[in-house]
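Peer 1: What shape does this take:
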Amino acid sequence: MSDMFSTLGRYFEMPTVRYALIVGLLIALCSSLLGVTLVMKRFSFIGDGLSHVAFGAMAVATITGVTNNMLIIMPVTVCSAVLLLRTGSNTKIKGDAAIAMISVGALALGYMLMNIASQSGSGRTSGNVTADVCSTLFGSTAILTLSIADVWICVGMSVIVIAIFLIFYNKIFAVTFDESFAKATGIRSDLYNLLIAVVIAMIIVIAMNFVGSLLISALIIFPALSAMRVFKSFRSVIICSVIISLLCAFFGIIISILAGTPVGSTIVSADIIVFFIFCLTSFILRRGK
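Peer 2: The predicted structure follows:
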């Protein structure tokens, strides 16, 4: 036990490890705040779809040699969030079909572009395109990859996400539970649905380099689902979801440091374990009544 703590102490003396912990906790916090709304509104798959779009945008940024790939990834992902929302509500293509169409198309296009760039030697892809794709989809296998610039970008965007959620909490609450009633009371529900989609796009872009594009939706969905097994009120579910997300992120990062496992996969595994614990707790509570 003492060896484990001494090992952790040596790791936390490294700035990059502290950066990873800060970014991981901020991503967990932002993901859990909007996760409850997405699950209750049956928008869960929008996170998965947008994460695939972000992967395609990153592939384009990589092969074109853009120094700051956020300049491409952020606007493309946000525009896709708007497009998905409008496509799901205003056209003959239903929301789930639109998400599947856009996400699969972006994923296939992104992989094809990275493969072509690797074979031609253009852009900034390495010769090992499989490693590049795996790192992008599932997160980096090394925890010591974040720079101080990454941390400040994450902090700034997280502050924006948290501020939006707190400022518009009552409106988000109303739109989440009864959109028809919210419209009747004068709340512009379409505008707040759009705001939710844009914020989720921002969260996905923040988290992509850390946990990978395929695992982001798990960070959004699992804490909310776990909290909803036991708690019923909107506020208590959000608070519990935030606590679960932060704890899973913290212990996932610690375990990944000690065991040398991928950060994103370890955090998601912790979320899955907590989900089953809460399911068991819910079952016991129901049997006890």
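
Peer 1: going forward, measure contacts between C-alpha atoms and count neighbours the same way
Peer 2: OK.

Peer 1: Centre of the chain to stretch 240-254, how far?
Peer 2: Centroid separation between stretch 240-254 and its chain, computed with CA atoms, centre = their mean, to the nearest Å, is 14 Å.

Peer 1: buried sites along that stretch?
Peer 2: Neighbour counts over stretch 240-254 (16 or more other CA atoms under 10 Å) mark 240-250, 252-254 as buried.

Peer 1: Could you provide those in CSV, with additional columns for secondary structure?
Peer 2: Converted to CSV, these look like this (DSSP: H, G, I helix; E, B strand; the rest coil):
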residue, secondary structure
240, helix
241, helix
242, helix
243, helix
244, helix
245, helix
246, helix
247, helix
248, helix
249, helix
250, helix
252, helix
253, helix
254, helix
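
Peer 1: List the contacts of stretch 163-178.
Peer 2: Here stretch 163-178 makes contact (CA atoms under 8 Å, 6 or more residues apart in numbering) with 33, 34, 37, 40, 41, 181, 182, 187, 189, 192, 193, 234.

Peer 1: swap in stretch 134-153?
Peer 2: Contact with stretch 134-153 is made by 16-17, 19-20, 22-23, 55, 208-215, 256-257, 260-265, as judged by CA under 8 Å, 6+ apart.

Peer 1: Now for the contacts of stretch 163-178: which two are most distant?
Peer 2: Greatest spatial distance among those (CA to CA): 33 and 181, at 22.8 Å.

Peer 1: Looking at these two, which has the bigger crowd around it?
Peer 2: Higher neighbour count among residue 33 and residue 181: residue 33, with 24 against 13, using other CA atoms under 10 Å.

Peer 1: The more buried one contacts residue 242, correct?
Peer 2: Yes: using CA atoms under 8 Å as the test, residue 33 is close enough to residue 242 to be in contact (6.6 Å).

Peer 1: hmm, back to that, mind checking which of the contacts of stretch 134-153 are buried?
Peer 2: Here, 16+ other CA under 10 Å leaves 16-17, 19-20, 23, 55, 208-215, 256-257, 261-265 buried among these.

Peer 1: Tell me where the stretch 51-200 of the chain has helices.
Peer 2: Using DSSP state H, counting those that start in this stretch, the helices of the stretch 51-200 of the chain run over residues 70-90, 95-120, 129-138, 148-167, 169-177, 179-184, 189-211.

Peer 1: Another for comparison:
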Amino acid sequence: MMELLQNPFMQRALIAAVLVGITAPAIGIYLVQRRQALMGDGIGHVAMTGVGLGFLLSTNPIWMATLVSVVGAVVMELIRWYGKTRGDLALAMLFYGGMAGGVMLINLSDAGSNANLTSYLFGSLASVSDSDVTAIVLLAAFVVLVTVGLRRQLFAVSQDEEFARVTGVPVRFLNLLIAVTAAVTVTVAMRVVGLLLVSALMVVPVAAAQQITRSFKVTFALAVAIGTAVTLSGTVTSYYQDVPPGATIVLLAIGVFVALTALAAPLARRRARALRAAEEAEAACTLRVPEARAGDEVKV
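Peer 2: Below is the predicted model of the structure:
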């Protein structure tokens, strides 16, 4: 273990893994509540154009991918508002065009190659640089600030937009904020998990936590804990076993989901028994005592 921590590239990879494990489920829980579980996948396709532009313009691909992803997320949200029956087709054009544009731009650039493309699609621990870590830290701080600081408003919008609008919550602004935050999270995670697998890390830890939790607060905390655990475990496993980090992390997350799903049924039965016992005890305590008749004497 000490050997792992002494390698500079693994130190950077572990820092990135922790931040990805925190941020992906933190925004993913709102996407799951909104039934937009695949939004991260779509943004990942669009982010490829940003990566390609980064190589073509000789700038940091993470910052360029962030910019393009944010623009793409805003366009996706506008299509959701105004697209109506043609919205699905427009989104498909955006997703596929983003992926194709990224591949083309990377191959047109002098610094780009198929190896660069693979590292961004599926993640690469060895390629995480100091500048990448700096960008990931700053972007992750934004995601945490939004998802934790505005959790009440974001939860209200994710649960029932109409009710939130009636109560005076700025629904459209918060919808855009969720989309932008999801776009930022995709670029945070792409160096560790990869653009094609980042959506799984947004969704699977949340789905796993929901198997055994009931409240939003507990689900949020458990999903973040699961995300952090699987990203760290997957990163360490990929170092020692020489396996792809993104695939390892996602498979570990799915394994946790299967395990918690298996535990959910016994826990549900236990809760049901406890609830019945509580109801029976309450019923026994509230049995009415027969009232005294008018002619009965009451002794003190």
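
Peer 1: Provide the TM-score value for the superposition.
Peer 2: Scored against TM-score structural alignment, normalised by the length of structure 1, the superposed chains reach a TM-score of 0.88; 271 aligned residues with a CA RMSD of 1.8 Å.

Peer 1: returning to that earlier point: dump the buried residues of stretch 240-254 of structure 1 to CSV, plus distance to residue 165 of structure 1.
Peer 2: Putting these into CSV (distance: CA to CA, whole Å) gives the following:
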residue, distance to residue 165 of structure 1
240, 16
241, 15
242, 13
243, 17
244, 18
245, 17
246, 17
247, 21
248, 22
249, 21
250, 23
252, 26
253, 26
254, 29
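
Peer 1: State the pair within the residues you listed that is farthest apart.
Peer 2: 240 and 254 (21.2 Å).

Peer 1: Output the residue interval of structure 2 matched by stretch 263-282 of structure 1.
Peer 2: Under TM-score structural alignment, the match for stretch 263-282 of structure 1 in structure 2 covers residues 245-264.

Peer 1: Please apply the same query to stretch 207-223 of structure 1.
Peer 2: With TM-score structural alignment as the criterion, stretch 207-223 of structure 1 aligns to 189-205.

Peer 1: can you give me the offset of the matching stretch from its chain's centre?
Peer 2: Mean-position distance between stretch 189-205 of structure 2 and its chain equals 8 Å (CA atoms, centre = their mean).

Peer 1: How many neighbouring residues does residue 46 of structure 2 have?
Peer 2: Neighbours of residue 46 of structure 2 under the rule other CA under 10 Å: 29.

Peer 1: How much space separates the alignment partner in structure 1 of it from residue 287 of structure 1?
Peer 2: With TM-score structural alignment as the criterion, residue 46 of structure 2 lines up with residue 53 in structure 1. According to CA to CA, to the nearest Å, residue 53 of structure 1 and residue 287 of structure 1 sit 44 Å apart.

Peer 1: Apply the buried test to the contacts of stretch 163-178 of structure 1 and list what passes.
Peer 2: When the contacts of stretch 163-178 of structure 1 are checked for burial by 16+ other CA under 10 Å, the buried set is 33, 34, 37, 182, 187, 189, 192, 193.

Peer 1: Tell me what angle the helix or strand harbouring the first one forms with helix 148-167.
Peer 2: Assessed by DSSP states H and E, residue 33 of structure 1 sits inside helix 15-40. Between the direction of helix 15-40 of structure 1 and that of helix 148-167, the angle (axes from the mean of the first three to the mean of the last three CA atoms, to 10 degrees) works out to 30 degrees.

Peer 1: What are the contacting residues of stretch 124-132 of structure 1?
Peer 2: Under the criterion CA under 8 Å, 6+ apart, residues 62, 63, 64, 65, 114, 115, 117, 118, 119, 121 lie in contact with stretch 124-132 of structure 1.

Peer 1: change it to 10 Å
Peer 2: If you take CA atoms under 10 Å, 6 or more residues apart in numbering as the criterion, stretch 124-132 of structure 1 is touched by 59, 61-67, 111, 114-121, 133, 135-137, 139-141.

Peer 1: Quick one: residues contacting the residue nearest the centre of structure 1.
Peer 2: Nearest to the mean C-alpha position of structure 1, by CA atoms, centre = their mean, lies residue 216 at 3.5 Å. Neighbouring residues of residue 216 of structure 1 by CA under 10 Å, 6+ apart: 27-28, 31, 47-48, 50-52, 137-139, 203-208, 210, 264, 268.

Peer 1: Figure out how far the host helix or strand of residue 50 of structure 1 is from the centre of its chain.
Peer 2: Following DSSP H and E, one finds residue 50 of structure 1 within helix 44-63. Centroid separation for helix 44-63 of structure 1 versus its chain: 11 Å, with CA atoms, centre = their mean.

Peer 1: do the same with stretch 186-195 of structure 1
Peer 2: 22 Å.

Peer 1: what does stretch 132-152 of structure 2 give?
Peer 2: In terms of CA atoms, centre = their mean, the centre of stretch 132-152 of structure 2 is found 12 Å from the chain centre.

Peer 1: Among the buried residues of stretch 240-254 of structure 1, which one sits closest to residue 273 of structure 1?
Peer 2: Comparing these against residue 273 of structure 1 with CA to CA places residue 248 closest, at 9.4 Å.

Peer 1: about what we covered before: got any residues that touch both of residue 33 and residue 242 of structure 1?
Peer 2: In contact with both residue 33 of structure 1 and residue 242: 223, 224, using CA under 10 Å, 6+ apart.

Peer 1: dump the residue contacts of the counterpart of residue 188 of structure 1 in structure 2.
Peer 2: Taking TM-score structural alignment for the superposition, residue 188 of structure 1 sits opposite residue 170 in structure 2. Contact analysis of residue 170 of structure 2 by CA under 10 Å, 6+ apart lists 153, 157, 161, 164.

Peer 1: Just the closest of these to residue 79 of structure 2, please.
Peer 2: Residue 79 of structure 2 has its nearest neighbour among the contacts of residue 170 of structure 2 in residue 161, at 17.0 Å by CA to CA.

Peer 1: Show me what the closest one lines up with in structure 1.
Peer 2: Counting by TM-score structural alignment, residue 161 of structure 2 lines up with residue 179 in structure 1.

Peer 1: What residues of stretch 3-21 of structure 1 count as buried?
Peer 2: 11, 16, 17, 18, 19, 20, 21.

Peer 1: JSON lines please, covering those and showing distance to residue 278 of structure 1.
Peer 2: Below are the buried residues of stretch 3-21 of structure 1 laid out as JSON lines (distance: CA to CA, whole Å):
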{"residue": "11", "distance to residue 278 of structure 1": "32"}
{"residue": "16", "distance to residue 278 of structure 1": "33"}
{"residue": "17", "distance to residue 278 of structure 1": "30"}
{"residue": "18", "distance to residue 278 of structure 1": "30"}
{"residue": "19", "distance to residue 278 of structure 1": "30"}
{"residue": "20", "distance to residue 278 of structure 1": "27"}
{"residue": "21", "distance to residue 278 of structure 1": "25"}
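
Peer 1: If anything else comes up later, I'll come back, but that's it for now.
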